[in-house]
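below are the sequence and a predicted model for it; my questions follow.
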Amino acid sequence: MSHLLAIDVGTLSARAGLFDREGQLLASASASFELLTPAEHHAVYRMDDIWQAVCRASTDCLAQHPELASSVAGLAFDATSSLYIEAEGDAPLDGGGDVICWMDHRGEAEAAEIDATGHRFLDHVGGSLSPETNLPKLLWLKRHRPAAWARVTGARDLCDELARRATDTDRHSVCGLGCKWPYLPGEAEPWCQDLLDRLGIGELTALGHLGEKPGKVGEVHGVVSASASAALGIPWGIPVAIGLIDAEAGALGVLGRDYQARMNNLLPMIGGSSTCYMPFASDARHVSGVWGPFRDAVFPGYWMHEAGQSLSGTALDAVLNHHPASPGKASGTLHLQTAERILKLLDEEGASFAATRHIVPDWLGNRAPLGDGRVRALATGIGPETGERSFLEAYYATARALALQTRQILEHLNAHGGYAFDSVALAGGHLHNPLLVQLYRDAIGARLIVSDAREPVLLGTAMVAAVAAGFHADLFGSLEAMAPEQKVLDPDPYWQQAHDAAYRIYLTLFKTRNEIEIAGRALGALPSAQLSGAL
């Protein structure tokens, strides 16, 4: 019997999963790598570190079933929307890195400059370009590190660089190009070359193979090379799929069977370090404050939006890492213990627990519905308390804010995107946090759907590998054959009512924060006292 290997590269680790043709996970393993932060708003990696972690995860996974390694018939990668920079000589990034992490915000000023052009490309990113996309980062690199830029010979989405290392073939995925670059797959001339020329970075499309037609997700990128075969522990010559971004893989893993009939009603949600909401449609819909529409991002001929929260799981990590009463640094065990302590207090105290602690959870900008990477969070109810209860309230207020903003995003998509979402399918690490699952069940204003898939992101990537291996004609075929069983979690009426009240508070805070942001920017635009002649 043939099997599939899926590899997912997240923010801090690589994971590998071995699947059978029906989508059952037989083994999995993970390996970590280092995230470097050489300056404020800079986050980078070393690509060799990531590749070594990928190889460790793969070999550790296959070691659990060594008799099956030779039966692997297809491989696919997903990865965060991080950006690999190929350059001659030394590493091109500060700190010795050559990969810019997805959450790097060095390009905030460049993103605002692109917004000011009013280019039609902005209609495909919700009207405002996020600094988390690739163009602002590359503009920053060219302008602030010109010597390093002069040595750059290529730039690839992380999933494409992983496939290149596995095959020695340099190709790009339309998923990455269409979602993170000024590239419009539905047009005869997809690159927005006039925008690049206007910004002074017109040479970008001549780097490497960026100017060539990209592959669609699930097509064959190449075959496993002899060196990669030895490093990954899989057969030489098997097909490697054109890959995809990790959020898109997670969406595939939770959509379920008969998805085409439910497309306008089911919202896939992938909760990890960040959270992504990934609706699909057969037509192009332009929604303010929401990235997209992106054609061919996953399903050829279909359009995708991506709404999101830049820091979600990472925000909960921060409470554990920085609160004076935290039991320790963030870990899966401490998240679970903290969630269980809070759930016990909620059972005892009801909605009175942390009733005045509320947050607008935009620690690294707002992806949706505002679409502004410069705004920041707003919190209420903060006092001098530093004890255990203060810690638990801070954790709960953060988690509740994430759920309430999820409701706001869903309502925004329904009101402005022609969707009719009444169900949300959850994937990712948030499934392992019982407090988050309960909040999503009760607070988002829609039915929460969960599946029995232990690793839905890896499952989605295995579906992609299945197409490259020839098991299925397309991704819809993989979905029908490999999707897990799903179940609906019904909301608790008491907590549904309580979170309705909290949502009204959240909306008030959101409006107030936006007003403060506008006023603050006006204040910041005033000339200095010296320039104005006041001194």
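Thanks, I have it.

use CA for all of it now, contacts and neighbours both
Noted.

next, Glu306: secondary structure please.
Under DSSP: H, G, I helix; E, B strand; the rest coil, Glu306 falls in the strand class.

residue contacts, it?
Listed by CA atoms under 8 Å, 6 or more residues apart in numbering, the contact set of Glu306 reads 276-279, 290-292.

just Ala394 next, same as before
Listed by CA under 8 Å, 6+ apart, the contact set of Ala394 reads 319, 357.

can we see that at 10 Å?
Contacts for Ala394 (CA atoms under 10 Å, 6 or more residues apart in numbering) come out as 316, 319-320, 323, 354, 357-359, 379, 381-382, 388, 400.

quick check, Met304 in contact with Glu248.
Yes - under the criterion of CA atoms under 10 Å, Met304 makes contact with Glu248 at 9.5 Å.

helices along the stretch 351-500 of the chain, start to end?
Taking DSSP state H, counting those that start in this stretch to define them, one finds helices in the stretch 351-500 of the chain at 388-417, 434-443, 456-468, 475-482, 493-524.

any buried residues in stretch 191-211, and which?
Along stretch 191-211, the positions that meet the burial threshold by neighbour count (16 or more other CA atoms under 10 Å) are 191-193, 195-196, 201, 204-205, 208-210.

this is the other structure I want to compare:
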Amino acid sequence: MVHPHSRSHTSIPTRRSSFFNTPIVPPQPDVYYVGVDVGTGSARACIIDTNGIILGLAERPITRHELKPNHITQNSTEIWNAICFCVKACLRDSGVDPAEVFGIGFDATCSLVVISESGDEPVGVGPNFWDNKENIILWMDHRAEEATNEINATGDKCLKYVGGQMSIEMELPKIKWLKHNLPGGISDCKFYDLPDYLIHKATGSEARSFCSAVCKQGFVPPGVEGSETGWSKDFLLSVDLPELVEDDFRRLGGTPGKNGNFLSAGDIVGKLTAHAAEELGLTTECIVGSPVIDAYAGWVGTVAGKADVPHLQDNADGSIDLTCGRLAAVAGTSTCHIAMTKEPCFVKGVWGPYKDVMAPGFWLAEGGQSMTGALLAHVLSIHPASQELIRSAEASNLSKFDFLNLTLENLVQETGSRSVVSLAKHMFFYGDFHGNRSPIADPRMRASIIGQSMDSSVNDLAIQYFAACEFIAQQTRQIVEEMQNSGHDISCIYMSGGQCRNGLLMRLLADCTGLPIIIPRYIDAAVVFGAALLGAVAAEDSVNEHINSKGRSRRNSVLQSQKSQVSLSHDSGAHSPYTAPSATASTTNMSTLVYASANAGSHHQFPVMTPMEEEQVDYFNQSTQQQIDEREKAKNQSFTSDDDSEDEQTLSFGSKQAVQQGLSSKFSKLGLKPLTSLKKTTSNSSNPSSGIAVPGDKLWKVMDKMTGPGKVIFPAADSDPDRSLLNAKYKIFLEQCFKQQEYRDIVDEVEAKNSKIN
């Protein structure tokens, strides 16, 4: 039952005359959506309203085991329990009535989940096969090297759509390994990508997502290259997997239109089962949207962000076509680069093109850098001044990266250098320590650094750190150029993840690529926010029916009989650091985020940085004095709290930096419950007057409505001295990249001759 003190009882007239008073459409019944994100190390959930405002966010860690080298496993039961905990925590902390949650969406890592067909229970995947709890082979598990090589040796046409060869991290190599190692074989097994397993757990459905099947399992959508069933019987037989062919591929989800249901992002899967609803603290009227792999949820949660970039202002056709050319860079330990096209574009070293993943008839490509966040951490950890940096940063009450950025700025003054970029003009850093995924797809690539000295000071560490950031930006340029040369028309980059806070790195990305970099409203929560949007897409028709009937829909009568059964009780007690909603300073004024921004005809001014403005600040500073003054002015006109906190008035949620309370606590202090501004809308189409819906229109409409404004970092002018220097160093970067391959070939040729002599 909902806690009585967690809900606002303020009347609608009172709320409308409050701080949020804005001449918008009359408020409609309150409607909310839940998003669930399962990463490698934690599960997260958020709850949003119909304006895309995150009202609660929770996170809980999940474990992984490596009992044998390259055998990395997880537990689907633990993951589901963590999800349930997080969803209930969001409901409790936001004060939202579970009956008002209309939709839920899921994303997760592309890990293989193994379930018994006979009992629908977990099956152990080894190395301890008796342990059925460990039934997930994690995406990063590399046990199936031999199986991967055998699959790639077939040269099947499906490989053309996964970058020319399957990765060891994809699903089929893992299944093939299990066939030959699992006691008793796979005769009683069915297989899911983790996102698809979560919707099975939530709905009981055997539906599969195009995202998982196409991107990670070798599924070629019907109509592509003559495919009729999606799965290839000849291919699966050629790799000794006849079990997967049985009964029209039932173990993989079946054949589309026959015994299988394959869905694009946000399509309706079904409603929560009674058991799942009880575990999640929701109701059986909550609609589940088709899931996506986690990085793709980052695309959903960012690329509709509003920004003062001229070519992004033209959205008259209201179609998902508008996302073509917007590259989503989902950054963390590594970075994924995702872009949509209307026609298939084959790019060397880039996975895909994948059809129907987001919307029927559209194609997605996925590039990536194997180390970005991990690269910066590595560079800091191996330098002799690593411990000195930690002590100095702690003493200054700064993060290590902020301290290094400050050190670089001081070095410019001390050395009389022209700029921060020129400090590292003779440092040539190529950072593929862990191989290259894109654009040359060479796992043998390694790092090379030219220009090192015996200097072991923090100053030297700062310059090497800068060089690593420069490498990340130059390699992003290399990926973008390969995509553009192959038919993509990339016009801007939408970033997400904690790296967005590093102004130095963001500025380098803009100046190296020559493209605007757009930072989202929710820096840390872009992925889980994207998952919530999938729930909103699936529930759209139900919401419109509810609005039109003024809350007297069939849904409400069903809910009345369930209300007493919904429980939000928690046996786990107080929040852990992983579950407490938190927020960090971002860039958009809170008054813009809340209901004043719901007026469809309003015009927003989004914070941007031009090269001229940046002359007022250092190279990596993200705010001009004018912007600081504007934020201070807005702050004085906005919330005041009992504790006189100096919170920024805009929020990006994430438990990684809990520096202020969540937005839901501000609502609680004011005694307010958010109002929605839903309006009945008709389907968009390429010809609005025709009334014919086009593929992806629901997804785009929800993304466009709920994704808030972002901050823009524009590249400096082409003639800018730093741009000129970075362009010159890009040529050296490319030479370092390809010369390494040439050097290896020279040595390998000699060694091949030597082996024959011996």
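Arrived safely, thanks for sending. Values in this document were obtained by computation on a predicted structure and should not be read as measured data.

can you calculate the TM-score here?
Scored against TM-score structural alignment, normalised by the length of the first structure, the superposed chains reach a TM-score of 0.89; 527 aligned residues with a CA RMSD of 3.0 Å.

in helices, which of the buried residues of stretch 191-211 of the first structure fall?
Using DSSP state H, the subset of those located in helices is 193, 195-196.

of all the helices of the stretch 351-500 of the first structure, which lies closest to Arg156 of the first structure?
Distance to Arg156 of the first structure, taken as CA to CA, is lowest for helix 456-468 among the helices of the stretch 351-500 of the first structure, at 18.9 Å.

can you check which part of the second structure that closest one sits on?
Matched against the second structure by TM-score structural alignment, helix 456-468 of the first structure falls on residues 526-538.

picking that back up, and the helices of the stretch 351-500 of the first structure, which is most packed in?
For the helices of the stretch 351-500 of the first structure, the largest average neighbour count (mean count of other CA atoms under 10 Å) is found in helix 456-468, namely a mean of 32.

burial measure for Asn405 of the second structure, as a count.
One way to gauge burial is a neighbour count; for Asn405 of the second structure, by other CA atoms under 10 Å, it gives 24.

look at it and give its secondary structure.
Remark: Asn405 of the second structure carries the secondary structure label helix [criterion: three-state DSSP].

now which residue in the first structure aligns to it?
Under the alignment by TM-score structural alignment, Asn405 of the second structure pairs with Leu343 in the first structure.

what's near enough to touch its match?
The contact partners of Leu343 of the first structure, by CA under 10 Å, 6+ apart, come to 337, 349-350, 396, 434-435, 438.

could you do Gln499 of the second structure as well?
By CA under 10 Å, 6+ apart, Gln499 of the second structure lies in contact with 330-333, 372-373, 505-506, 523-524.

now the strands for the stretch 101-250 of the second structure?
Remark: strands assigned in the stretch 101-250 of the second structure by DSSP state E, counting those that start in this stretch are 101-108, 112-116, 136-137, 189-193, 208-209.

kindly apply the preceding question to the stretch 251-400 of the first structure instead.
Under the criterion DSSP E, counting those that start in this stretch, the stretch 251-400 of the first structure carries strands at the ranges 266-271, 275-277, 280-281, 291-295, 303-309, 359-360, 378-379.

okay, the ones you listed in CSV with distance to Gly428 of the first structure next?
Formatted as CSV, the strands of the stretch 251-400 of the first structure follow (distance: least, CA to CA, whole Å):
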stretch, distance to Gly428 of the first structure
strand 266-271, 5
strand 275-277, 9
strand 280-281, 19
strand 291-295, 20
strand 303-309, 14
strand 359-360, 22
strand 378-379, 26
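
ok, back up a step: what's the closest of the strands of the stretch 101-250 of the second structure to Pro721 of the second structure?
Once these are compared by CA to CA, strand 101-108 is nearest, at 43.0 Å.

show me how far the closest one is from its chain's centre.
15 Å (CA atoms, centre = their mean, to the nearest Å).

could you pull out the helices in the stretch 1-150 of the second structure for me?
In the stretch 1-150 of the second structure, helices defined by DSSP H, counting those that start in this stretch lie at 12-16, 76-94, 145-152, listed in chain order.

one step back: tell me which of Met304 and Glu248 of the first structure has more neighbours.
Shown here are Met304 of the first structure and Glu248; by other CA under 10 Å, Glu248 has more neighbours (28 against 24).

give the equivalent position in the second structure for the more buried one.
Counting by TM-score structural alignment, which is the criterion used here, Glu248 of the first structure corresponds to Tyr296 in the second structure.

now which residue in the second structure aligns to Ala397 of the first structure?
Counting by TM-score structural alignment, the partner of Ala397 of the first structure is Ala467.

could you find the closest non-adjacent residue to that match?
Of all residues not flanking Ala467 of the second structure in the chain, Phe429 sits nearest, at 5.8 Å (CA to CA, 6 or more residues apart in numbering).

with His142 of the second structure instead?
Counting by CA to CA, 6+ apart, Asn70 is the residue found nearest to His142 of the second structure once chain neighbours are left out, at 4.9 Å.

okay, now the one you found: neighbour count?
Applying other CA under 10 Å, we find 13 other residues in the vicinity of Asn70 of the second structure.

next up, the contacts around it.
Residues in contact with Asn70 of the second structure (CA under 10 Å, 6+ apart) are 140-145.

for the residues you listed, which one is nearest Asn152 of the second structure?
For these, the residue nearest Asn152 of the second structure by CA to CA is Glu145; the value is 10.7 Å.

which residue is nearest the middle of the first structure?
If you average the C-alpha coordinates of the first structure and look for the closest C-alpha using CA atoms, centre = their mean, you land on Ala247, 4.8 Å from that point.

how about it, secondary structure?
The assignment at Ala247 of the first structure comes out as helix when based on three-state DSSP.

any idea how far it is from Ala230 of the first structure?
Separation of Ala247 of the first structure from Ala230 of the first structure (CA to CA, to the nearest Å) stands at 29 Å.
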